[in-house]
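Student: here is my input; please provide its structure:
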Amino acid sequence: MALGQRSHDQRFFVKTQRRQEVQVLLANLPRYVQHLQQHPHSLLARLLGVYSLRVARGKKKYFIIMQCIFYPTSRISERYDIKGCEVSRWVDPAPEGSPLVLVLKDLNFQERTIKLGAQRSWFIRQMELDTAFLQELNILDYSLLVAIQFLHKDEKDGYHSLFSTLRSLQGASKSEGTGGQNCRMLPNLPNALHILDGPDQRYFLGLVDLTTVYGFRKRLEHLWKMIRYPGQSISTVSPAHYARRLCRWVQAHSE
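Tutor: Predicted coordinates:
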């Protein structure tokens, strides 16, 4: 089981990986880089490094370092891990007043809405582009991370003037034009690529866990879950179904 830990300043996330997952990452790395060049405002988590470590004569351990989606964390009030399905997608909330920080799941979000206003169309389109890319790689079981921060009054008053001019990210293809890239106005804030502001709330959004291939084992798991949970929405489905379902979830839970 993969384990993760944030850096002391909360900006980076370090996560252990199995050898097979590292092989998937490295095999897909050229296409991952190309996708980010073509779509510089992509919601895909930014992978910063893949490493291995062997202590004495122990087994080699693999880990990745990526940019943390939930940064800065100081005012985040809710965190969710969304897969667009139902089975095993509930987390018991922490008791009121508890210092425990939990990442909730799909069923916890049922009555909530991501209120983005004018930025909703950009968000839906970018989800379509990113999930189509993961489908091409035969990847599934990834998550959309969502965190919510309530804006202060002065931030709400400045909502329409918050955005700076469109940033030209290094490596972006200039020949395609901004329309093909689905670029947007980025807020002048840390971690701008994963932050979208609505009229009343700030959202931290990103796609993570990009290493699960729909191979023989996942196909068997799909059949087993279909038998065990008939008629219910399960996580293990084909990459095409997975991508469509998560995009439908975004459309249904945003305005």
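Student: could you use CA atoms for every contact and neighbour count after this?
Tutor: Fine.
Student: does the residue nearest the centre of the chain sit in a helix or strand, and which one?
Tutor: Residue closest to the average C-alpha location in the chain (Cα atoms, centre = their mean): Leu207, at 1.9 Å. Element membership for Leu207 (DSSP states H and E) is strand 201-208.
Student: quick check: buried residues in that strand?
Tutor: Across strand 201-208, burial judged by 16 or more other Cα atoms under 10 Å covers Gln201, Arg202, Tyr203, Phe204, Leu205, Gly206, Leu207, Val208.
Student: what does the helix or strand just after that strand rub up against?
Tutor: Using DSSP H and E, the helix or strand that follows strand 201-208 in sequence is strand 212-213. Strand 212-213 has contacts (Cα atoms under 8 Å, 6 or more residues apart in numbering) with Glu21, Val24, Leu137, Asn138, Ile139, Leu140, Asp141, Tyr142.
Student: pull the number of nearby residues for the nearest residue to Thr73 once chain neighbours are set aside.
Tutor: Nearest non-adjacent residue to Thr73, counting by Cα to Cα, 6 or more residues apart in numbering: Gln10, 7.3 Å away. Gln10 is flanked by 16 other residues according to other Cα atoms under 10 Å.
Student: wait, Gln10 sits on Ile69?
Tutor: No - at 9.7 Å, Gln10 does not count as touching Ile69 under the criterion of Cα atoms under 8 Å.
Student: what about the helices in this structure?
Tutor: 19-38, 120-136, 153-157, 178-181, 216-228, 239-252 (DSSP state H).
Student: ok, Val91 - contacts?
Tutor: Val103, Leu104, Lys105, Asn108.
Student: of those, which is the nearest to Met226?
Tutor: Of all the contacts of Val91, Lys105 has the smallest distance to Met226: 20.7 Å, by Cα to Cα.
Student: how close does that closest one sit to Ala56?
Tutor: 39 Å (Cα to Cα, to the nearest Å).
Student: ok, the two, which is more surrounded?
Tutor: With neighbours defined as other Cα under 10 Å, Lys105 and Ala56 compare such that Lys105 has more, 23 against 7.
Student: residues touching the closest residue to Tyr142 other than its chain neighbours, list them.
Tutor: Closest residue to Tyr142 apart from its sequence neighbours, by Cα to Cα, 6+ apart: Asp209 at 4.8 Å. The neighbourhood of Asp209, defined by Cα under 8 Å, 6+ apart, consists of Asp141, Tyr142, Ser143.
Student: let's compare: structure for the following, please.
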Amino acid sequence: MHNYDPRNLRELFKLDAADYMMSICGDNGLRQISSPGKSGSIFYLSHDDRFVIKTLRRSELKVLLRMLPSYHNHVQLHENTLITKFFGLHRIKLKCGRKVRFVVMGNMFYTELHIHRRYDLKGSSYGRYTSKEKITENTTMKDLDLNYEFYMDRSLRDALLKQIALDCTFLQSQKIIDYSLLLGLHFRAPEHLKLLVGPPDSSYNNENKPTGDGLSVPPTGLMLVTHEPGSVNTAPGPHIRGSTLKAYSIGDREVDVLLPGTGRLRVQLGVNMPALANRKVQQTEPEEVELFEVYDVVLYLGVIDILQDYNLKKKLEHAGKSLFLDPMSISVVEPKLYARRFVNFLEKVFPDP
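Tutor: As a prediction, this is how the structure comes out:
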């Protein structure tokens, strides 16, 4: 196996080299999690779910190799970066003689809580929806499918949007477009999702607790409490980032999130972030007062798909689509505009409390 890494990213992220090799090269093998899409890339999960392995096109390899020194500097300077963690860039030669290039990344959904909803958000609108017939709990939905706004502690929101802006500035400097915010939601009361995806599966049962009448009811609610290092896991992980966050609501002290009936988790940027998910109720007749459903959620998020540069092919694609579509509605726009639209969209997804 050929290793492309010009710098030791695993050391930077405090990842044990032996554990890394056992995860991606162990006897248990890899699990394919998606068939080739438009890009032709195939995604795999390591047997322990810690890492995502993606096959690379030659053009993506060139972008990543060009970007790696700047990427290294960015993640070293910004320990709370939301950008995908790259742990390895490798090439293997198959028995047939074909060479396969692949990158190893942290699995953002390697979490202590079950992920009930997944969204891939770009800030564009053309084609950004999912057919309702195809939605299951494991479906990754898109911008127009998102009907929630997420309200969180003021300091948590400020830290989140500040880092998103910093990461977008970096990606703009590298002439990168087409990236997304991958957002995972853990609902404290997931039973309301039954209307959309059918009966909840057995994974809900891990968090359920019996009541006196024998019914199983998921524990609800969450609260921010002062961080106690001895009470939570503080070890670096494949998707864990940086420092423990501070919350305005408890005097700008570092915080954990306490989930009744489940446990206590360290709050970091993009990891274990508590919020209220507001969804407007669709009313059959106009009413004087708008109604909203409100749910306690824990958010997991990060910036993914950062290997598409604004090359000649993409410039021509933008020019062609702009002839018959609103240029602001399509994903392919120049890097500065892409970054600004992305940030503006996420400011609406995470409104000021």
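Student: follow-up on the earlier one: who wins for most neighbours among the contacts of strand 212-213 of the first structure?
Tutor: Leu140 (26 neighbours).
Student: picking that back up, quick one: the strand holding Leu207 of the first structure to the second structure mean distance?
Tutor: Comparison of strand 201-208 of the first structure with the second structure after fitting gives an average deviation of 0.6 Å (mean Cα distance after the TM-score superposition for the first structure).
Student: residues in the second structure matched by that strand, start to end?
Tutor: Matched against the second structure by TM-score structural alignment, strand 201-208 of the first structure falls on residues 297-304.
Student: who touches the matching stretch?
Tutor: Contacts for stretch 297-304 of the second structure (Cα under 8 Å, 6+ apart): 82-84, 108-109, 179-188, 270-277.
Student: again with stretch 98-106 of the first structure
Tutor: 78-86, 89-94.
Student: recalculate using a threshold of 10 Å.
Tutor: 77-94, 145-147, 249 (Cα atoms under 10 Å, 6 or more residues apart in numbering).
Student: end-to-end on stretch 170-184 of the second structure?
Tutor: Note: stretch 170-184 of the second structure ends 24 Å apart using Cα to Cα.
Student: equivalent analysis for stretch 156-167 of the first structure, please.
Tutor: Terminal residues of stretch 156-167 of the first structure are spaced 22 Å apart (Cα to Cα).
Student: list the buried residues in that stretch.
Tutor: Neighbour-count burial for stretch 156-167 of the first structure flags Lys156, Tyr159, Leu162 (criterion: 16+ other Cα under 10 Å).
Student: thought the residue nearest to Thr73 of the first structure was touching Phe70?
Tutor: Yes - using Cα atoms under 10 Å, Gln10 of the first structure makes contact with Phe70 at a distance of 8.1 Å.
Student: picking up where we left off before, and of the contacts of strand 212-213 of the first structure, the nearest to Lys61 of the first structure?
Tutor: Glu21 (11.9 Å).
Student: map the closest one onto the second structure.
Tutor: Glu21 of the first structure maps onto Glu60 in the second structure, by TM-score structural alignment.
Student: where's that match relative to Leu307 of the second structure, distance?
Tutor: 6 Å.
Student: over to Pro274 of the second structure?
Tutor: Distance from Pro274 of the second structure to Leu307 of the second structure, by Cα to Cα: 30 Å.
Student: more crowded one of the two?
Tutor: Pro274 (27 against 22).
Student: residues touching the more buried one, list them.
Tutor: So Pro274 of the second structure contacts 150-153, 156, 185-186, 221-224, 256-259, 267, 296-300 (Cα under 10 Å, 6+ apart).
Student: how close does it get to Glu293 of the second structure?
Tutor: Taking Cα to Cα, one finds Pro274 of the second structure at 17 Å from Glu293 of the second structure.
Student: cool, Gly184 of the second structure as well?
Tutor: 19 Å.
Student: cool, and Asn311 of the second structure?
Tutor: Counting by Cα to Cα, the gap from Asn311 of the second structure to Glu293 of the second structure is 44 Å.
Student: next: Leu146 of the second structure.
Tutor: According to Cα to Cα, Leu146 of the second structure stands 14 Å off from Glu293 of the second structure.
Student: who has more neighbours, these two?
Tutor: A direct count of neighbours by other Cα under 10 Å for Leu146 of the second structure and Glu293 places Leu146 higher, at 15 against 11.
Student: isn't the more buried one right up against Lys122?
Tutor: No - using Cα under 10 Å, Leu146 of the second structure is not in contact with Lys122, being 11.6 Å away.
Student: my guess is Gln37 of the first structure meets Leu169, correct?
Tutor: Yes - proximity of Gln37 of the first structure to Leu169 meets the contact threshold set by Cα under 10 Å, at 8.7 Å.
Student: what about these two, which has more around it?
Tutor: Using other Cα under 10 Å as the criterion, Gln37 of the first structure and Leu169 rank with Gln37 on top: 18 against 11.
Student: got the contact list for the residue nearest to Phe163 of the first structure when sequence neighbours are not counted?
Tutor: What sits nearest to Phe163 of the first structure in space, not counting adjacent residues and going by Cα to Cα, 6+ apart, is Pro187, at 4.6 Å. Neighbour list for Pro187 of the first structure: 159, 161-167, 193-197 [criterion: Cα under 10 Å, 6+ apart].
Student: any idea which of the residues you listed is the one closest to Thr178 of the first structure?
Tutor: Using Cα to Cα, the contacts of Pro187 of the first structure come closest to Thr178 of the first structure at Leu166, 9.8 Å.
Student: tally of neighbours for Phe216 of the first structure?
Tutor: So Phe216 of the first structure, with other Cα under 10 Å, has 9 neighbours.
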